[in-house]
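Trainee: Below are the sequence and a predicted model; questions follow.
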Amino acid sequence: MEFLRPATWREALAVKAAHPEAVPLAGGTDLMVEINFDRRRPEILLDLTRVPELRAWRAEPDAVRIGACVPYRTVIDRMATELPALAQAARTVGSPQIRNRGTVAGNLGSASPAGDAHPALLVAGARVEVASARGTRSVPVEEFYLGPKRNALAPDELIHSVVVQRATGPQQFAKVGSRNAMVIAVCAVALALHPDTRTVRTAVGSAAPTPLRATGAEEFLTGVLAEGDHWATGRPPPPAAAARFAELVAAACSPIDDVRGSADYRGHAVRVLARRTLDRAWRARPTPTPEGAPA
């Protein structure tokens, strides 16, 4: 096994262009497990941890740009206000040691349907910034997942950063597993309220071949909130509407039976998590100021 360790981004892209089969290494929390259990034996490893700009992150006016080697621990400690759902998801990842090494970009590169970061990225409207020696491009996160463990990267491309829109309202993330910590999700749901556009976004992980948004459920709930003037009054959506929303979220999924849970259980759990994240997010909204009263 050949081990290549570029010191600059330009070097990294040149190496990837010359060796498209090279497997990127950042946190290594997925890759090293596969190597240790002899499930994968890459001929070339491309270690990106020396590239300074991949370890950096910065807040932009409307978004946060997260370098490909920024660990979950930094997301938790530094971005919880701007990216609440992603920070909540990051807290559920593995152990403290894993959170100190694992990265959001690594989750994207692995493209596992059970990746914890995916639902949070979907509801936040993230974009994946990728590059090669040929140039750069920005991929909406919805278009990045092509299938189980398949992503939209070309053979000579690397993830440079993930650009995640700042929250404009409450966000929630919840997942179900076989225990409370250090567990792969049986299913996961994220939800974001966007008061500026009076819309809702919700996404599901580990309940379909790829992480997905439940757009039918989003459109239904957005209509309910508009029709009942809930954004202005602060009244929660009626229980029947919340239940219908949860059903539509589950209907968007196509779960399977596997060692972590049955398809029926996943469907039930998605409905519960959809109701739970909606309730928590709505209760976290600021109390509306009565019309004419001082703010």
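Mentor: Yes, it's here.
Trainee: drop to CA atoms for contacts and neighbour counts, all remaining ones
Mentor: Will do.
Trainee: Chain neighbours aside, what residue packs nearest to Pro52?
Mentor: Thr8 (7.2 Å; Cα to Cα, 6 or more residues apart in numbering).
Trainee: can you give me the helices in the stretch 101-250 of the chain?
Mentor: With DSSP state H, counting those that start in this stretch as the criterion, the stretch 101-250 of the chain has helices at 104-110, 117-124, 215-227, 230-233, 239-251.
Trainee: how deep is the residue nearest to Pro52 tucked in, by neighbour count?
Mentor: 16 (other Cα atoms under 10 Å).
Trainee: now Ala14
Mentor: 17.
Trainee: Quote the end-to-end distance of stretch 20-32.
Mentor: 19 Å (Cα to Cα, to the nearest Å).
Trainee: who's in contact with the residue nearest to Pro52?
Mentor: Arg50, Val51, Pro52 (Cα atoms under 8 Å, 6 or more residues apart in numbering).
Trainee: try it against this one:
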Amino acid sequence: MDFIRPATLAEALRAKADMPEAVPIAGGTDVMVELNFDRRRPPALLDLNGVGEIAEWSEVDGRVRLGAGVPYVRVIGELGDRLPGLAMAARTVGSPQIRNRGTVGGNLAAASPAGDSHPPLLASDAVVEVASVRGARTIPITEFYLGVKRSALEPDELITAVVLPPADGPQQFSKVGTRNAMVIAVCSFALALHPSSGTVGTGVGSAAPVPLRARDAEDYIAGELSALWRSPAPLADSVLRRFGELVGSAARPIDDVRGSAAYRRHALAVLARRTLGWAWHDYCEGKVTACA
């Protein structure tokens, strides 16, 4: 197995073009597991740790551009106020060692439906930036996931960044696992309130072949909140429960060793109901939930 170590993004893209089968590695928190268990044996690893262009974040035209190589620990420490939902999800990833190495870019590249960063990216309507020697393009997050561990990336492309708006209202993230920490999600859910547009974003993880949005639930709760954005009032329990039911019905789960399909639907309904309650309470109190 070859080990390719480019120093710039241009060198990395050229290497990927010359050998599309080369597997990118940054934190290695997913790739090394597959190598250690002999689930994958690529002809080469493309080490992106020396590529400085993907290792920073910035604000461009009022949006946050998060480089694919920025580790979770920096998302938590530096972006908890701007991207609270993503920062909350980052806090649930693995151990401190994993959060020091793992990246949102790597989570996207793996395209596992259980990835913790996917639901908040969906809830915030993120856009994925990718590049190759042929040029750069953007992919809406809802079009990025094609199947279990399959994405819209072409063989010669690398993820360079993910772009999303800073929070304009409270955000939440919750997940259920077989234990409290260092666990793959049985199911997960993210919520983002967007009072500036009168909309609500959702993201469902580990409950379908791909991460997805609960569109019917979004439309329902946006209608319920339409008269409340300017004059906030507590939500009726029936509204919270109906929102949870719609989120649960959006899922397409399976039975596996971590949980049954029925349990996942039930758990998602509970997560959705609770996260909406927390987020709306924060909105009524005039807070934009921060994670720091």
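Mentor: Perfect, thanks for sending it. Owing to the predicted nature of the structure, the values given are computational and were not obtained by experimental measurement.
Trainee: Got a TM-score for the pair?
Mentor: Once the chains are overlaid, their TM-score stands at 0.96 when taken by TM-score structural alignment, normalised by the length of structure 2; 286 aligned residues with a Cα RMSD of 0.9 Å.
Trainee: Could you identify which of the contacts of Thr8 of structure 1 has the most neighbours?
Mentor: Val51 (19 neighbours).
Trainee: before we move on, which element is the closest residue to Met79 of structure 1 other than its chain neighbours in?
Mentor: In space, and not counting its chain neighbours, Met79 of structure 1 is closest to Ala87: 6.7 Å by Cα to Cα, 6+ apart. Ala87 of structure 1 is part of helix 84-91 when elements are defined by DSSP states H and E.
Trainee: mean shift between that helix and structure 2?
Mentor: Superposed on structure 2, helix 84-91 of structure 1 shows a mean distance to its aligned partners of 0.1 Å (mean Cα distance after the TM-score superposition for structure 1).
Trainee: So which residues of the stretch 101-250 of structure 2 form strands?
Mentor: Secondary structure of the stretch 101-250 of structure 2 (DSSP state E, counting those that start in this stretch): strands located at 127-132, 135-140, 145-147, 150-151, 158-164, 171-176, 187-194, 199-205.
Trainee: Of these, which is nearest Gly28 of structure 2?
Mentor: Closest to Gly28 of structure 2 of these is strand 158-164 (Cα to Cα; 15.0 Å).
Trainee: How far away from the center of its chain is that closest one?
Mentor: 12 Å (Cα atoms, centre = their mean, to the nearest Å).
Trainee: Stretch 48-56 of structure 1 too?
Mentor: Using Cα atoms, centre = their mean, the offset of stretch 48-56 of structure 1 from its chain centre is 21 Å.
Trainee: With stretch 260-277 of structure 1 instead?
Mentor: Distance, stretch centre to chain centre, for stretch 260-277 of structure 1: 18 Å (Cα atoms, centre = their mean).
Trainee: buried stuff in that stretch?
Mentor: 260-261, 263, 265-267, 269-277 (16 or more other Cα atoms under 10 Å).
Trainee: Out of the residues you listed, which sit inside helices?
Mentor: 263, 265-267, 269-277 (DSSP state H).
Trainee: Of those, just say which sits nearest to Thr197 of structure 1.
Mentor: Using Cα to Cα, these come closest to Thr197 of structure 1 at Thr277, 19.3 Å.
Trainee: gap between the closest one and Trp57 of structure 1?
Mentor: Taking Cα to Cα, one finds Thr277 of structure 1 at 28 Å from Trp57 of structure 1.
Trainee: I figured Gly94 of structure 1 hits Ala185, correct?
Mentor: No - using Cα atoms under 8 Å as the test, Gly94 of structure 1 is too far from Ala185 to be in contact (10.7 Å).
Trainee: In terms of packing, which of these two has more residues around it?
Mentor: Using other Cα under 10 Å as the criterion, Gly94 of structure 1 and Ala185 rank with Ala185 on top: 24 against 17.
Trainee: Just give the closest residue to that one, not the sequence neighbours.
Mentor: Gly177 (4.9 Å).
Trainee: How many neighbouring residues does the one you found have?
Mentor: What Gly177 of structure 1 shows, counting by other Cα under 10 Å, is a neighbour count of 15.
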